[in-house]
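1. Whatever this is, show me its structure:
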Amino acid sequence: MVRLRCPFPECNCAIVELDESREASLPTGISEKLRLMLPSKHATSDGLFTVFEDIWDFDNIGVSRAISEGSVDIFDKRDAEKVMFTWRGNSYVLSKLQKYLICADCDRGPLGVVCEVRSSKNSDETLTLNMLSLRSVKQAEK
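-> Presented below is the predicted three-dimensional model:
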């Protein structure tokens, strides 16, 4: 069993068990646009996330305060295809960054995001997803 953990050696908090059925691939470079923590300044983002509908599905995760409108400008409707992804057989577009996911023990991050997404088929259908970047955490055997 593989656990996703806080990447900081002095912390190493267990965040959640890796579940490949929850993975979603967002466009490359999205981590930089979302200002997510990467392992080094030379790391590239592959756009892989593990996605949860309910924040309580995590074993241990913290959440930042609400993010002010316009502080992260990637949700321009003209560039919707740049933030489109498929998860569990449905296509979504990121529409609003709400909060950041951080380590519950050391408060460092951001390791992921809480986003409002809309269905690419029905733009009136929205959903809030908790998306943990697999590049921002470390994977370790239990």
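2. switch to C-alpha atoms for all contacts and neighbour counts from now on
-> Noted.
3. Any idea how far the top strand by length along the chain is from the middle of the chain?
-> Looking across the chain with DSSP state E, the single longest strand is strand 90-102. Distance, stretch centre to chain centre, for strand 90-102: 7 Å (C-alpha atoms, centre = their mean, to the nearest Å).
4. compare with the first, here's sequence two:
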Amino acid sequence: MTFKSKNEIAPELLTSSTSSIILRCPFPSCHARIIAYSATATPSVDIDHAPLCASIESYHSQKSDPKLSSSTTAFYSIGDVWDFDNIGVSKPSEVLPDPIVVGANGHEDESEKVDVERLLICSECDRGPLGFAGIAIGEDKTHLNLKYFLSQNSVLYDVGN
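-> As a prediction, the model looks like this:
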């Protein structure tokens, strides 16, 4: 297995349809499979003022636990909790008092406001947060309407499996 942080991945690997990348838990004693990465099925979104998430600067120079970071703005949008191979979701809570704006990269007209309701953790080691889940403003407040956002800096990239 070749683990890398987001900063250590060549950009062309993330846009290639032939790359085989598995996103894994960043915690040293775990590395559980979180989700298979796909350039087409795992769209990237920019989110300002997101909840704190675990962050890895460099896997090779930082073998310790990831640190919480408020500077995380790049997320993968996951449509359904069942798309994950391994994820834990917290109980509903008021993670942030105000909704956040979720915008697709380069598509301002596709942005929406989301109430953050839950945090994402690794279900193997129960550590995180690796991202969050929320419901778009105007949608019914039911778990069926949750949208999932996985921080691009909170996972390890397992290249070549």
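5. TM-score for these two?
-> TM-score for the superposed chains, counting by TM-score structural alignment, normalised by the length of structure 1: 0.73, backed by 125 aligned residues with a C-alpha RMSD of 2.6 Å.
6. Which other helices and strands does the longest strand of structure 1 contact?
-> In terms of contacts (3 or more C-alpha pairs under 8 Å, 6 or more residues apart in numbering; DSSP states H and E), strand 90-102 of structure 1 is packed against strand 62-63, strand 84-87, strand 112-119, strand 126-133.
7. which residue ranges form the strands in structure 2?
-> Under DSSP E, structure 2 gives strands at 3-4, 21-24, 33-37, 44-47, 53-55, 67-69, 74-78, 88-89, 100-104, 107-121, 131-136, 147-151, 156-159.
8. now those strands in TSV, with mean neighbour count?
-> Shown next, in TSV, are the strands of structure 2 (neighbours: other C-alpha atoms under 10 Å):
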stretch	mean neighbour count
strand 3-4	22
strand 21-24	22
strand 33-37	21
strand 44-47	20
strand 53-55	26
strand 67-69	16
strand 74-78	20
strand 88-89	20
strand 100-104	19
strand 107-121	18
strand 131-136	23
strand 147-151	24
strand 156-159	24
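9. export those to CSV and tack on distance to residue 15 of structure 2?
-> Output for the strands of structure 2, formatted as CSV (distance: least, C-alpha to C-alpha, whole Å):
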stretch, distance to residue 15 of structure 2
strand 3-4, 16
strand 21-24, 11
strand 33-37, 10
strand 44-47, 11
strand 53-55, 22
strand 67-69, 26
strand 74-78, 13
strand 88-89, 27
strand 100-104, 16
strand 107-121, 18
strand 131-136, 22
strand 147-151, 17
strand 156-159, 13
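10. hmm, who's touching the longest strand of structure 1?
-> 61-67, 72, 75, 80-81, 83-86, 108-121, 130-132 (C-alpha atoms under 8 Å, 6 or more residues apart in numbering).
11. Would you mind putting the helices and strands packed on strand 90-102 of structure 1 into TSV with distance to residue 48 of structure 1 alongside?
-> Below are those laid out as TSV (distance: least, C-alpha to C-alpha, whole Å):
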stretch	distance to residue 48 of structure 1
strand 62-63	20
strand 84-87	10
strand 112-119	11
strand 126-133	6
